[in-house]
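Colleague: predicted coordinates and the sequence they were generated for:
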Amino acid sequence: MKTKTLALVTAGTLLFGAAVPAAASAQGGAKLPGWEAHQKLAGNDKSRQMLEKFYEQWKKSHKQNAKKTDAARVAEAKAALAIDFGGKDTAASVTVSFDKLPKTGKNGTKIAWQSGNPSVLTNEGKLLSRPAAGSGDLKVVLIAVLTHGTAQDYKVFEVTVKADISDAQKVALDKAALKPVFAKGDSASSVTKPIGLPTKGANGSTIVWYSSSPALISNDGKTVNRPAYGASGTVLLNAVITNGRASDTLSFTVTVLPVMTEAQKVAADKAALAVGFTGTDNASSVTRELKLPSQGENGSRILWLSSNTSVIPNGGKTVIRPAAGTGDQAVTLTAILWNEQASETKTFTVVVKQKTN
């Protein structure tokens, strides 16, 4: 019986969807279509009660919709109507075309728009021009005419189109916002991949780039050739920003990382390799575990060997201090670095302090 009840609930839910009121309206709204058939489906009192409840809800909703006049529908649409401004614009500051001037409002109300100054702001909300720089802002009235059936009303919006800024101001704003776009993992001091160099500013400025070393970075930034190990990878990227008769320049210094052979990578990792200590420990006074890297910055793998594994096991994860009275112990740690066919070794001597009691 539980399954049958659930089926009635589902059927009731479907009956009160958007399609039902329309069908009922065609019959004058007297009865829910198929009401008698659904009554017969109810197998017990509980099912019938549930169906009755759904029916009462439908009748209430249908009655309210039937009473809503065209004028009421227009009034609701008018209250809900708003302009969808473009970008970060507001009614007090319009600088770009609107994202949208709706043609249909709430309750299916039709909307027609009329601009008070279509040479500046069209009936469709497209901004054709802004007042010249220094001439002051311009207020524009937009009238929305809302219609539903025989009812009609209008809503007035007043917006302020901001005066344009000078070419020099546009250049200054675009210059302040300008920066190269580096690939993931890259930065100005570590370039390995193509760089994004914007060619247009947000205020319409044109941006042209010139590389001080096109052999390393092309003028458009799309080609990056890494230098040989030891060669300079410093490049000056110069941007010329132009808007109308105004122009300015901006430069960025970037460094293209060199390409290294496997042997050079191992050598670089060997030069940078150091033993890390815990707390206040140092090479002449070790009491706790050591921090021994297992990989270098250039990808070399590192294996650590101890000259006295009873004090510092290979890998340096633990330190076993000599017993009190037996004296401190010097231990030599040998790091073996390798990358493909290249390898190097580096040694460090540390002193492990005896226990104090």
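Modeller: Sure thing, it's come through.
Colleague: from here on, contacts and neighbour counts on C-alpha atoms
Modeller: Noted.
Colleague: burial of the closest residue to T160 other than its chain neighbours, as a residue count?
Modeller: Once flanking residues are discounted, T160 sits nearest to K139: 4.4 Å by Cα to Cα, 6 or more residues apart in numbering. By other Cα atoms under 10 Å, the residues close to K139 number 16.
Colleague: may I see the buried residues of the helix ranked longest in the chain?
Modeller: Assignment by DSSP state H gives helix 45-67 as the longest helix of the chain. Within helix 45-67, the residues that count as buried by 16 or more other Cα atoms under 10 Å are S47, R48, L51, F54, Y55, W58, K59, H62.
Colleague: quick check: chain neighbours aside, which residue is closest to the third one?
Modeller: The shortest distance from L51 to any residue that is not its chain neighbour, by Cα to Cα, 6+ apart, is 6.6 Å, and that residue is G12.
Colleague: distance of that neighbour relative to K63?
Modeller: Separation of G12 from K63 (Cα to Cα, to the nearest Å) stands at 18 Å.
Colleague: repeat that for T147.
Modeller: 23 Å.
Colleague: past the helix or strand hosting T160, which element shows up next along the chain?
Modeller: Element membership for T160 (DSSP states H and E) is strand 151-161. For strand 151-161, the following helix or strand on the C-terminal side (DSSP H and E) is helix 167-177.
Colleague: mind listing what's buried in that following helix?
Modeller: In helix 167-177, counting by 16+ other Cα under 10 Å, buried: D167, A168, K170, V171, A172, D174, K175.
Colleague: turn those residues into a markdown table, columns for distance to W35.
Modeller: Converted to a markdown table, those look like this (distance: Cα to Cα, whole Å):
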| residue | distance to W35 |
| --- | --- |
| D167 | 72 |
| A168 | 74 |
| K170 | 69 |
| V171 | 72 |
| A172 | 72 |
| D174 | 68 |
| K175 | 71 |
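Colleague: next up, a second structure to put side by side with the first:
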Amino acid sequence: MARTRTPTIVDIAAYAGVSKSAVSRALSGQGEVHPETRRKIVEAADRLGYVANVMARNLVSSRTKTLGVVLRDVRKPYYAFLQAAMQSQAEERGYRIVATTNAGQLEVEEALHEIKNLISLQVDGIIVAPARLPTSKFKKFLDRVPLVVAGRQEITPGISSVACDDSDGGRALVRHLLDLGHRQIAVVLVDPQYSQRYYTRGAAMIDEIRANGADPIVLTAGTDLATAEVVSQHLRNLDATAIMCPTDPAAMDLLEVLRVEGSSALTRYSVTGYDGYGPLASPFLGLTTFRIPQEEIGRTAVDLLVDRLEGRSENDRFVSLRGSVVPGRTARPIMPA
């Protein structure tokens, strides 16, 4: 079947009975157009199914009003909520988002490929959110497009960033457990090559436990997804009253392992997660966790980029955000003997 010819502003002008220049002014928002004339033009464009040729318009303005976003893995709730917040804030600032990822975790070379693709689409700027992508790999693109990193602090000149203070979060969760009377605390420490954010929060937990005169039990895991398996291997001899997990999904996986072990295992160990958003943060579930302000991270990343694009900020900025402990049923006080 042959494709129907794409309607143009000439077609709209003929349909509405107005001049081509009036259509151009009405659809571009530039110049004066009588309200009744504008109504006719908008109605004609709608009836004809007209879609503006943004690429052609960009050749004149040299701006696309489009922001590129590179996400590590939208299957993880963190990135899905981050993208939604970015989308909302971009719309408020008069921009649109083109987000790119893949079907699984975005590895370094894949992330670099996606950055190149976004540059080829002539986006005005790019927000980078893959946690495993080293700055040294993408800073070469700074002479092509402004860059902002969401989720970790950057010190490279020319790059602004926004992140939650994971060290603060890890320490705050430990203090919560200490207040509940726990002194024998196990921490699942994730490989920093997998996620620097997860490693940072775990390392801070370990440091805070030691700073309070206790000896942490450190269980190393390649990824947060391996938490339940790693803890299971040590469960028979785990001399702990609390187990701190790197993420909320990891905590839920561990709670399922404890459930299978029996009610005594569920009551023997307190469990904490980390992230605190989405369905797993429901009060009904009662997961004890640390809430990351991921929506604020997303909005701030967009603001940092748009402010740079619009000349409101000339200097690099790092915005550090604080989260909060969410007490729940999964971390219980130690009862006196």
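Modeller: The structure has been received and is ready for your questions. Note that the structure is predicted; figures quoted are calculated from it, not measured.
Colleague: list the TM-score for the superposed pair.
Modeller: Overlay of the two chains. TM-score (TM-score structural alignment, normalised by the length of the second structure): 0.24; 136 aligned residues with a Cα RMSD of 6.8 Å.
Colleague: quick one: the helices in the stretch 101-250 of the second structure?
Modeller: 108-120, 135-138, 166-179, 196-211, 227-234, 248-261 (DSSP state H, counting those that start in this stretch).
Colleague: burial of L333 of the first structure, as a residue count?
Modeller: Neighbour tally, L333 of the first structure, other Cα under 10 Å: 23.
Colleague: cool, A22 of the first structure as well?
Modeller: Counted with other Cα under 10 Å, A22 of the first structure comes out at 12.
Colleague: is it true that it lies in a helix?
Modeller: Yes: counting by DSSP: H, G, I helix; E, B strand; the rest coil, A22 of the first structure is found in a helix.
Colleague: now do the strands in the stretch 1-150 of the second structure.
Modeller: 66-70, 96-100, 125-128, 147-150 (DSSP state E, counting those that start in this stretch).
Colleague: select, out of those, the one closest to K40 of the second structure.
Modeller: strand 96-100 (26.8 Å; Cα to Cα).
Colleague: identify each buried residue in that closest one, please.
Modeller: R96, I97, A99, T100.
Colleague: and the second one, what does it touch?
Modeller: Contact partners of I97 of the second structure, counting by Cα atoms under 8 Å, 6 or more residues apart in numbering, are T66, L67, G68, V69, M86, Q87, A90.
Colleague: coming back round to it: save the strands of the stretch 1-150 of the second structure as CSV, and put in distance to R210 of the second structure too.
Modeller: Formatted as CSV, these follow (distance: least, Cα to Cα, whole Å):
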stretch, distance to R210 of the second structure
strand 66-70, 38
strand 96-100, 41
strand 125-128, 35
strand 147-150, 30
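Colleague: find the one among those with the highest mean neighbour count.
Modeller: When the strands of the stretch 1-150 of the second structure are scored by mean count of other Cα atoms under 10 Å, the highest mean neighbour count falls to strand 147-150 (a mean of 27).
Colleague: for that one, packing partners?
Modeller: strand 125-128, strand 159-164, helix 294-309 (3 or more Cα pairs under 8 Å, 6 or more residues apart in numbering; DSSP states H and E).
Colleague: which SS class is F252 of the first structure?
Modeller: Classified using three-state DSSP, F252 of the first structure is strand.
Colleague: count of residues packed around the closest residue to it other than its chain neighbours?
Modeller: Spatially, and ignoring its direct neighbours in sequence, F252 of the first structure is nearest to L237 (5.1 Å; Cα to Cα, 6+ apart). L237 of the first structure: 23 surrounding residues under other Cα under 10 Å.
Colleague: which of the contacts of I97 of the second structure sit farthest apart?
Modeller: Maximum distance among the contacts of I97 of the second structure (Cα to Cα): 12.0 Å, for T66 and M86.
Colleague: still on that earlier bit, turn the helices and strands packed on strand 147-150 of the second structure into a markdown table, columns for distance to E114 of the second structure.
Modeller: As requested, those are exported to a markdown table (distance: least, Cα to Cα, whole Å):
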| stretch | distance to E114 of the second structure |
| --- | --- |
| strand 125-128 | 10 |
| strand 159-164 | 18 |
| helix 294-309 | 18 |
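Colleague: select, out of those, the one closest to V187 of the second structure.
Modeller: Once these are compared by Cα to Cα, strand 159-164 is nearest, at 20.0 Å.
Colleague: what's the burial count for M86 of the second structure?
Modeller: For M86 of the second structure, using other Cα under 10 Å, the count is 27.
Colleague: residues contacting it?
Modeller: Applying Cα under 8 Å, 6+ apart, the residues near M86 of the second structure are I97, E295, G298, R299, A301, V302.
Colleague: and for Q169 of the first structure?
Modeller: Contacts of Q169 of the first structure by Cα under 8 Å, 6+ apart: none found.
Colleague: is S232 of the second structure in contact with V257, as I believe?
Modeller: Yes: counting by Cα atoms under 8 Å, S232 of the second structure touches V257, with 7.4 Å between them.
Colleague: ok, these two, which is more surrounded?
Modeller: With neighbours defined as other Cα under 10 Å, S232 of the second structure and V257 compare such that V257 has more, 18 against 15.
Colleague: so what's that one up against?
Modeller: A228, S232.
Colleague: quick check: buried residues in stretch 330-346 of the first structure?
Modeller: Going by neighbour count (16+ other Cα under 10 Å), the buried part of stretch 330-346 of the first structure is A330, V331, T332, L333, T334, A335, I336, L337, W338, N339, S343, E344.
Colleague: isn't the first one up against V351?
Modeller: The reference is to A330 of the first structure. Yes: look at A330 of the first structure against V351 with Cα under 8 Å: they come within range, at 4.3 Å.
Colleague: rewinding a little: quick one: closest of the strands of the stretch 1-150 of the second structure to V42 of the second structure.
Modeller: The nearest among these, by Cα to Cα, is strand 96-100 at 21.4 Å.
Colleague: what's the angle from that closest one to helix 294-309?
Modeller: Counting by axes from the mean of the first three to the mean of the last three Cα atoms, to 10 degrees, strand 96-100 of the second structure lies at 110 degrees to helix 294-309.
Colleague: what angle sits between strand 96-100 of the second structure and strand 66-70?
Modeller: Using the same axes, to 10 degrees: strand 96-100 of the second structure against strand 66-70 is 30 degrees.
Colleague: give me the angle between strand 96-100 of the second structure and helix 108-120.
Modeller: 150 degrees.
Colleague: how close does A85 of the second structure sit to I206 of the second structure?
Modeller: For A85 of the second structure, the distance to I206 of the second structure - Cα to Cα - is 32 Å.
Colleague: E256 of the second structure too?
Modeller: According to Cα to Cα, E256 of the second structure and I206 of the second structure sit 24 Å apart.
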